[in-house]
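Asks: I'd like to go over a predicted model; first the sequence, then the structure.
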Amino acid sequence: MSLKKRPTGAEQPSMLGALKLRLPFVHYKIEIPDVLQGAILCVVPLGITALMTNVLGIPFEIAVAFVLINNFLYLLHTHFGDPVVSGWITAGIPLYVAFLSSYPEGDARILALIALQITVAVLFLGLGIFKGANALVRKMPMSLKAGILIGAAISAVMGEFSADGRVWTMPITILSGAVLGFFMLFSETAAPLRARYGFFRFVAQYGIAIPFILAYGFGILIGEVDKPVVEWGFTSIPITEIINNYSVFGLGMPPFEYFLDAVPLALAAYIIAFGDILVVDSLFKNADDVRKDEKLVFSPHRNSIIVGIRNLIHGLLAPFISLSGPSWTGGQALVINRYMNNPRRAMDSYWGGAASLYWGMTIALILVPVITFFKPGLNIGMALTLLIQGYLCGYLAIELLDKQSNLERGVAIIVGAILATKGAAWGLGVGLVLWAVLEKNWFAERESTAKGGRQDSDCSDDTAIENS
């Protein structure tokens, strides 16, 4: 149990003032269901190793070490006051691969990725420190917010079902896992079953971990998934090799033109990541409405600063092809779902679940037997995560548009469709033009000023009459 107790309706205790440092067993208790769920879902971050080996030429063992470093950095969020279950800027991965593929194989691609990741870091740090992220979240037109979410939803689902998508690598296995996962997380039938039967409550608290295990086993039985070859040992991080071959300290800083090339893609990556910020902002508001015993405070500028620090560390030491993003939507849904569907006695604090998920995943990534056992199922975990992300982004977009005008709904659909098919920069650009041409009433302020002026004149006349 955690030693620090919170008053009902307050924030979970922390230390170091504004840094809001929270430590396991002191400020939150370890949640075993989330630890186990995280351990099983280590297949999700491991899925990126295929791209790192194919695109960047990084050996599998080094790629796993990069994933482990990435997982340790995730813990910065939940330990320094940011409640998100952090992740990558996932929807932009095809864009990053295309960008890197335009450079010759070898060190040039590593340097291009370093330039991109440092540029993204500067963007996040700047918007975070000067609180630009808060302004974007609060002041962006609702049509653009919803459009970004719609685009993210379409992109996530389209990517999995495209001709070369993960679904078709093992269709029966992945679709079976998706049906089970969606049923346990979102079904109207599952909710009363969880309330009535202990078995369903037990299964539901593990989110998509149980559907993944069942789908993985089923896939092996029907021959869609290869049988695992288990190896033994612990994952090592060969620091000297990484510094010499993959960091700015060994390769030097990228040429200036690499940074110039990276700027448009860095902006597109931030636009995509902004959709994740919108999602978690909505999820935490929903959680606060359900769980009145704890107050969750999400600060976009704190989130942006920590994301910037993670990208900077990666850019300098261990460039990571998926980039570091604000949130892992699939993992966030698992923790939020368990938190909202359990009373305080079953899950004392949200922070225990969010931190425990990544403690479990990080510990699993240290164990080579776990990595090799789940290695054949990497596509299953990644596909389930992205399909859940698509579902969440979709319904949150519709929720944002619930009280908006038909004009705003139409703009949102167009923005989402263009973003999904032509990329984030096109989507946002078209959205801004449509907002300026269709939604913005450029004469409203002038009319308001004119009315105010007439009222002031009337008042002055009345005053003059009274004085006379």
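Replies: Nice, I can see it.
Asks: make it CA atoms for all contacts and neighbour counts henceforth
Replies: Fine.
Asks: Please list all residues in contact with residue 433.
Replies: Contacts for residue 433 (CA atoms under 8 Å, 6 or more residues apart in numbering) come out as none.
Asks: how close does it get to residue 92?
Replies: 23 Å (CA to CA, to the nearest Å).
Asks: Give me the nearest residue to residue 97, chain neighbours excluded.
Replies: Spatial nearest neighbour of residue 97, excluding adjacent residues (CA to CA, 6 or more residues apart in numbering): residue 55 at 7.1 Å.
Asks: cool, residue 11 as well?
Replies: Residue 11 sits nearest to residue 295 (CA to CA, 6+ apart), 4.9 Å away.
Asks: Do you have the strands of the stretch 301-450 of the chain handy? List them.
Replies: 324-325 (DSSP state E, counting those that start in this stretch).
Asks: want to compare, so here's the second one:
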Amino acid sequence: MQTIRSGAVAREYGEEQPYVGGKLKLRIPFIHYRVEYQDFIQGAILCCVPLGIVPALNKVLGIPIEVAVFMVMVNNFLYLLHTSFGDPSIAGWITAGIPLYITFLTGFSEGPERIQAMIALQVLVGLIFLILGGTGLTSKVVKHFPISMRAGILLGAGFAFLQRVFDPSQPFVSKMPVSFFSASFGGLFILFSDTAQRYKKKYGWFAWVASFGLAPGFVIGYAVGWLTGEIPSPVGVFDRFFIDMPVGKMIGSISLMSVGWPSLNHFAAALSLAVVAYVLAFGDILVLQALADDANEARPDEKVVVEVSRNHIICAIRNFILATFGPYLPLAGPQWTGGQALVVNRFKSATPQEEPSYWGGATSIFWGMSIGLAIHPIVQFILPAKDIGFALTLLIQGYLCVYLAFAMCQNNLQRGIAGIMGAVLVTSNYVKLWNNPLWSGPTMGLLVGAVMYFTFEHHFGAKAIPEPAVAKKD
């Protein structure tokens, strides 16, 4: 039986990477996986992306800038709980709900009351993850979730990402068109094109460059943007080595110990929005499962296992920690599709010799991002091109969600249901029935998908009628 070594341990071909423990599968760097420097560098480059939430933390919750930057770094280190304890998720925010969270919070007066409302929302989201993960209910739902509705959620997510990229109100096309299109072409060409796959086999230097995933596209966009004046030169790079780490200021001003426990009114007001946040997060779980299945198909030498209950319990822990010490506007979600796509794509494209284990890349990307956020020169150097990094992750998320959705569908009926459900998920974000966020995009999309599935596709015990074969043309 062939064995593959990563770090100090080896695994049998087709098995899980070795670990310590039971339900929580602890993997330690250099022992259970090797640090992949390419993913570490990708993470360091992408450290500018989560900093995009700093202005909202400052404006909406009144958190000082230096405290908000520190909170972003702490949140990124918490992502390592997933890949360190056996969950293959490249974790992230529950991003799609951010406008809803901001609307909810602005209904409370600025200061401690608004912070308490944020704490109530985050605690409720954590409880939902804990209850559904602890009981295993979500695992059963994911296992039996219809293919057409899975594909619809993926399509909706893909459309939403791409819509944001090409929205003229966003800075990508309107303010930096030359650098944006240069970065996009370079990044997508290296990551996905057939020509690039041939070049990787033919030229060793190209294979080495391509192993850095997103980084070459980012460098191209940064260089072009700097030359054309679309991206300014970095400033204050060497002012100091580490960022400010105001632990005392954070705990003394915005923590649960400082502002006090939220009232019942806060929890009642946040309940429906917490349900909406979980519905959005459920879509991320389906994307995670699809990408993990894609990785397992491409790399049969290692079994990557997604256990939804473990993912949910770790999400609950992250939300509870943040709610206690620094309530975090984007919340703690189960997956960051952009980072997940980068890690899975590099793992799929590599041989067992080039990248022995999925866990090396999956963990290294957050070691790079978290350490990068702590080092002031890295943050200041990358920050001018933050929109390029953000745009590239959105493009990659959109591309992968769309192609996985199409690959998942087995017939035209499923494709039709998925297409309509995906469109509803995107367009109904502009609608809020009965002045309640529960009846906006996510809920409407799931309802439309469920009605179409049970009306058109589900057979209630009868056998499905196969689609007629299409005659091949000579």
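Replies: Thanks, I have it. The model shown is predicted, which means the values in this text are computed figures rather than measured ones.
Asks: ok, back up a step: how about the contacts made by the residue nearest to residue 97 of the first structure?
Replies: 97, 100-101, 105.
Asks: Then residue 247 of the first structure?
Replies: Residue 247 of the first structure neighbours (CA under 8 Å, 6+ apart): 114, 315-319.
Asks: can you put the residues you listed in JSON lines and add neighbour count and distance to residue 279 of the first structure?
Replies: As requested, the contacts of residue 247 of the first structure are exported to JSON lines (neighbours: other CA atoms under 10 Å; distance: CA to CA, whole Å):
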{"residue": "114", "neighbour count": "30", "distance to residue 279 of the first structure": "28"}
{"residue": "315", "neighbour count": "26", "distance to residue 279 of the first structure": "26"}
{"residue": "316", "neighbour count": "19", "distance to residue 279 of the first structure": "29"}
{"residue": "317", "neighbour count": "22", "distance to residue 279 of the first structure": "30"}
{"residue": "318", "neighbour count": "27", "distance to residue 279 of the first structure": "28"}
{"residue": "319", "neighbour count": "29", "distance to residue 279 of the first structure": "26"}
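Asks: quick one on the thing from earlier: now do the same contact list for the residue nearest to residue 11 of the first structure.
Replies: By CA under 8 Å, 6+ apart, the residues touching residue 295 of the first structure are 9-12, 288.
Asks: ok, now residue 115 of the first structure?
Replies: Residue 115 of the first structure sits in contact with 254, 258-259, 262, 315, where contact means CA under 8 Å, 6+ apart.
Asks: what residue of the second structure takes the place of it?
Replies: With the correspondence set by TM-score structural alignment, residue 115 of the first structure lines up against residue 120 in the second structure.
Asks: With residue 271 of the first structure instead?
Replies: So residue 271 of the first structure corresponds to residue 279, using TM-score structural alignment.
Asks: Tell me which helix or strand that match sits in.
Replies: Taking DSSP states H and E as the criterion, residue 279 of the second structure maps to helix 264-298.
Asks: what do we get in the second structure for the residue nearest to residue 97 of the first structure?
Replies: Match for residue 55 of the first structure (TM-score structural alignment): residue 60.
Asks: That match should be in a helix, yeah?
Replies: Yes - according to DSSP: H, G, I helix; E, B strand; the rest coil, the state of residue 60 of the second structure is that of a helix.
Asks: Since that was my last question, I'll sign off now.
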